[in-house]
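**Q** From the sequence below, what's the structure:
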Amino acid sequence: MNTTSRLLTLLSLLQMRRDWPGAVLADRLAISHRTVRRDVERLRAMGYRIEATMGPDGGYRLEAGSELPPLLFDDDQAVAIAVALRSATVSGVGIEDASLRALTTVKKVMPSRLRHRLDALEFTAVPRADGDRARVEPEVLVTISSAIRAREVLRFDYAVQATDDGAYRPSRSVEPQHLVTHAGHWYLVAWDRDRDAWRTFRVDRLTPRTPTGPRFEPRALPTDDVAAYLQAQFRGSTSTAWPCTGTVILHRPAAEVLPFAGDGIVEDAGPDRTRLTAGSWSWIALAASLLRFDAELDVVEPPELIDAFAELSARAARAAVPSAIG
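**A** Purely as a prediction, here's the structure:
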């Protein structure tokens, strides 16, 4: 290998693992220990911070530096970065322009074979329906993340929320636990010190205040993990299960029901029949959701679902009667 190729190979090896014995590097590159030392010095001159370790098994370690030097990626890493950058334009974080610039930079230095792979991977990143209204600034994410890591109380102004007594309390003081992205939105899961309870906050609605508060000891979430906790919150439940679950027989083939069943359980119940077990946050909501299949149905269980269909039918009948307005 010429010097340039050898340096690139050496840099790639140093990025693969934390410590490299000098003898192993010399063997992998088929060069002398002295040449390894010279090449390391060349990389240091380019801005790479490479520490030397002493002893019989002494070697080299690539450390983080004060500036970002050129990086090397294997084929899969390069494609993964390009896909992530393209998806980042609809992440809800204010990095759209930076993501597009970074993607352009990455593609410029890609070998043609990788550009062809990336161009062949066609997909469309669809933004949220609420557009810029849910935009989150990168500085806000960094501030929240830093408070979580440091275990420091976070104070912030929140979009006006009515309290139980009818007053408004926009300022909040919480113990931040988790920063989560879900369905195009960013959420903060935290222990609300004012309400003495777990709360989930939309990050695009909060403005951090400085400085942060005192340190705190982390608390255990009510469920096994943050994903399960959020799932329960979105379902209006205290567990990952829907608070209302029922079973019906739909007069449609299972193949036509399955694509639209969501997290429901679909079972083939014979010719043009499907047994569907599904859940929702209320019985009325469950009954209404089952009507989306545009098919006759028979309620199997429970009786509460039958009552919900009766109430829904009465509401529909009232809505079908024209009424004078104004």
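**Q** make it CA atoms for all contacts and neighbour counts henceforth
**A** Will do.
**Q** remind me, longest strand of the chain?
**A** Among the segments of the chain that qualify as a strand by DSSP state E, the longest is strand 171-182.
**Q** Next, the angle from the next helix or strand after that one to strand 171-182.
**A** Toward the C-terminal end, the helix or strand that comes next after strand 171-182 (DSSP states H and E) is strand 185-192. Here strand 185-192 runs at an angle of 140 degrees relative to strand 171-182 (axes from the mean of the first three to the mean of the last three Cα atoms, to 10 degrees).
**Q** I'd like the structure of this one too, to check against the first:
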Amino acid sequence: MLPPLLFDDRQAVALTVALQVAATTDGGVGQDAERALHTVRQVLPARLRHRVDALGVTAVQRPTSRPAAPVDGDVLLAVSAAAHAREVLRFDYDGGDRPARRAEPHHVVTWDGRWYLVAWDLDRADWRTFRLDRMRLRTPNGPRFAPRPLPGGEVARFVTGTFRGSGDAAGQWPCRGTVILDLPAATVARYTREGLVEEFGVDRCRLTLGSWSWPSLAAAVARYDADIHVVGPDELADAFARLARRFTRAARVRRTDG
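**A** Sure thing, here's the model as predicted:
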């Protein structure tokens, strides 16, 4: 029998809600989250078990013109591990009888609710993006490799340019910045259309967005309702400061009028 977990009430509620949300959303980890939720419930102390049993959360996803296909959790972990270890991946792509692809995995990212691998295609000698839900991995992995410099110098620029039909994202948005959010990448990705979301440690992510002005970009980031660390540029940090002063004045006027 598993020993009880040492959770306080808030941690138990947060974990239960997160697993319930994951179990009712697309993305390929729903069944795993449901099993994890069952396991966690078994090892909770009786007092907390009664409290979390009263929770019932269903995530309603906004409609899209092209629902994202689920991604196998094992594939996601295996591809991420290969990118971290700098090991060549071999995989079948989009089915069919074509030879296995060989690629140097560099980054696993999300775009418009889908998971992608940014990789150097060894057979085509060029950079490519591969949808993880279309990959069928072969084992074992290939040899280790030295990472190559990405076009544009960063993964956000490359991916943005790729999905907007150009090889370079420069000039697509007048203002473009990067922040670190204290939210999991999977959570932010569900509400991010044209931004680039990358995992950045436990329950944190790196978000790159573009907009028509620096204040509008700062406001777009603020809507995630999480602690924010501005990576750059300085114009984005200045825009947050301007918005903070503006919001403070608005709150002061509201208290005076009330």
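**Q** about what we covered before: once aligned to the second structure, how far is the longest strand of the first structure on average?
**A** Superposing on the second structure and averaging over aligned pairs (mean Cα distance after the TM-score superposition for the first structure), strand 171-182 of the first structure comes out at 1.5 Å.
**Q** whereabouts in the second structure does that strand align?
**A** The alignment of strand 171-182 of the first structure onto the second structure (TM-score structural alignment) spans residues 100-111.
**Q** so how far is that stretch off the chain centroid?
**A** The chain centroid and the centroid of stretch 100-111 of the second structure are separated by 15 Å under Cα atoms, centre = their mean, to the nearest Å.
**Q** Show residues contacting it.
**A** 79-80, 82-84, 86-93, 115-123, 145, 147, 155, 189, 192-199 (Cα atoms under 8 Å, 6 or more residues apart in numbering).
**Q** Can you say which of those are buried?
**A** Buried residues within the contacts of stretch 100-111 of the second structure, counting neighbours by 16 or more other Cα atoms under 10 Å: 79-80, 82-83, 86-93, 115-121, 155, 189, 192, 194-199.
**Q** hey, where'd the helices end up in the stretch 101-250 of the first structure?
**A** Remark: helices assigned in the stretch 101-250 of the first structure by DSSP state H, counting those that start in this stretch are 112-120, 138-150, 226-234.
**Q** Isn't residue 49 of the second structure up against residue 41?
**A** Yes. Under the criterion of Cα atoms under 8 Å, residue 49 of the second structure makes contact with residue 41 at 6.2 Å.
**Q** The two: who's more crowded?
**A** residue 41 (20 against 17; other Cα atoms under 10 Å).
**Q** Can you give me the distance of that one to residue 187 of the second structure?
**A** Taken as Cα to Cα, to the nearest Å, the spacing of residue 41 of the second structure relative to residue 187 of the second structure amounts to 22 Å.
**Q** Over to residue 217 of the second structure?
**A** Distance of residue 217 of the second structure to residue 187 of the second structure, computed by Cα to Cα: 19 Å.
**Q** swap in residue 99 of the second structure?
**A** Taking Cα to Cα as the criterion, residue 99 of the second structure is separated from residue 187 of the second structure by 36 Å.
**Q** quick one: which of the two has more around it?
**A** Neighbours were counted for residue 99 of the second structure and for residue 187 using other Cα under 10 Å; residue 187 has more, 17 against 10.
**Q** And that one, which helix or strand is it part of?
**A** Using DSSP H and E, residue 187 of the second structure sits within helix 185-189.
**Q** Where does that helix end up in the first structure?
**A** The alignment places helix 185-189 of the second structure over no residues of the first structure (TM-score structural alignment).
**Q** helices or strands next to that helix in the packing?
**A** The contact analysis (3 or more Cα pairs under 8 Å, 6 or more residues apart in numbering; DSSP states H and E) places helix 185-189 of the second structure against strand 196-199, strand 205-211.
**Q** Which residue in the first structure aligns with residue 128 of the second structure?
**A** Match for residue 128 of the second structure (TM-score structural alignment): residue 199.
**Q** And that match, how far from residue 152 of the first structure?
**A** For residue 199 of the first structure, the distance to residue 152 of the first structure equals 17 Å [Cα to Cα].
**Q** How about residue 91 of the first structure?
**A** Plainly put, residue 91 of the first structure is 26 Å away from residue 152 of the first structure if you go by Cα to Cα.
**Q** ok, now residue 226 of the first structure?
**A** In terms of Cα to Cα, residue 226 of the first structure sits 19 Å off from residue 152 of the first structure.
**Q** One more: residue 145 of the first structure?
**A** Here the distance between residue 145 of the first structure and residue 152 of the first structure works out to 10 Å (Cα to Cα).
**Q** what's the answer for residue 125 of the first structure, then?
**A** For residue 125 of the first structure, the distance to residue 152 of the first structure equals 35 Å [Cα to Cα].
**Q** cool, residue 307 of the first structure as well?
**A** According to Cα to Cα, residue 307 of the first structure and residue 152 of the first structure sit 49 Å apart.
**Q** Leaving out sequence neighbours, find the closest residue to residue 75 of the first structure.
**A** Using Cα to Cα, 6 or more residues apart in numbering and skipping the chain neighbours, the partner closest in space to residue 75 of the first structure is residue 114 (6.9 Å).
**Q** and the one you found, how many neighbours?
**A** Residue neighbour count, defined by other Cα under 10 Å, stands at 16 for residue 114 of the first structure.
**Q** Just give me the longest helix of the first structure.
**A** Determined from DSSP state H, the single longest helix within the first structure is helix 303-319.
**Q** What range does the strand or helix carrying residue 7 of the first structure cover in the second structure?
**A** With secondary structure defined by DSSP H and E, residue 7 of the first structure is part of helix 3-16. Residues of the second structure aligning with helix 3-16 of the first structure are absent, taking TM-score structural alignment as the criterion.
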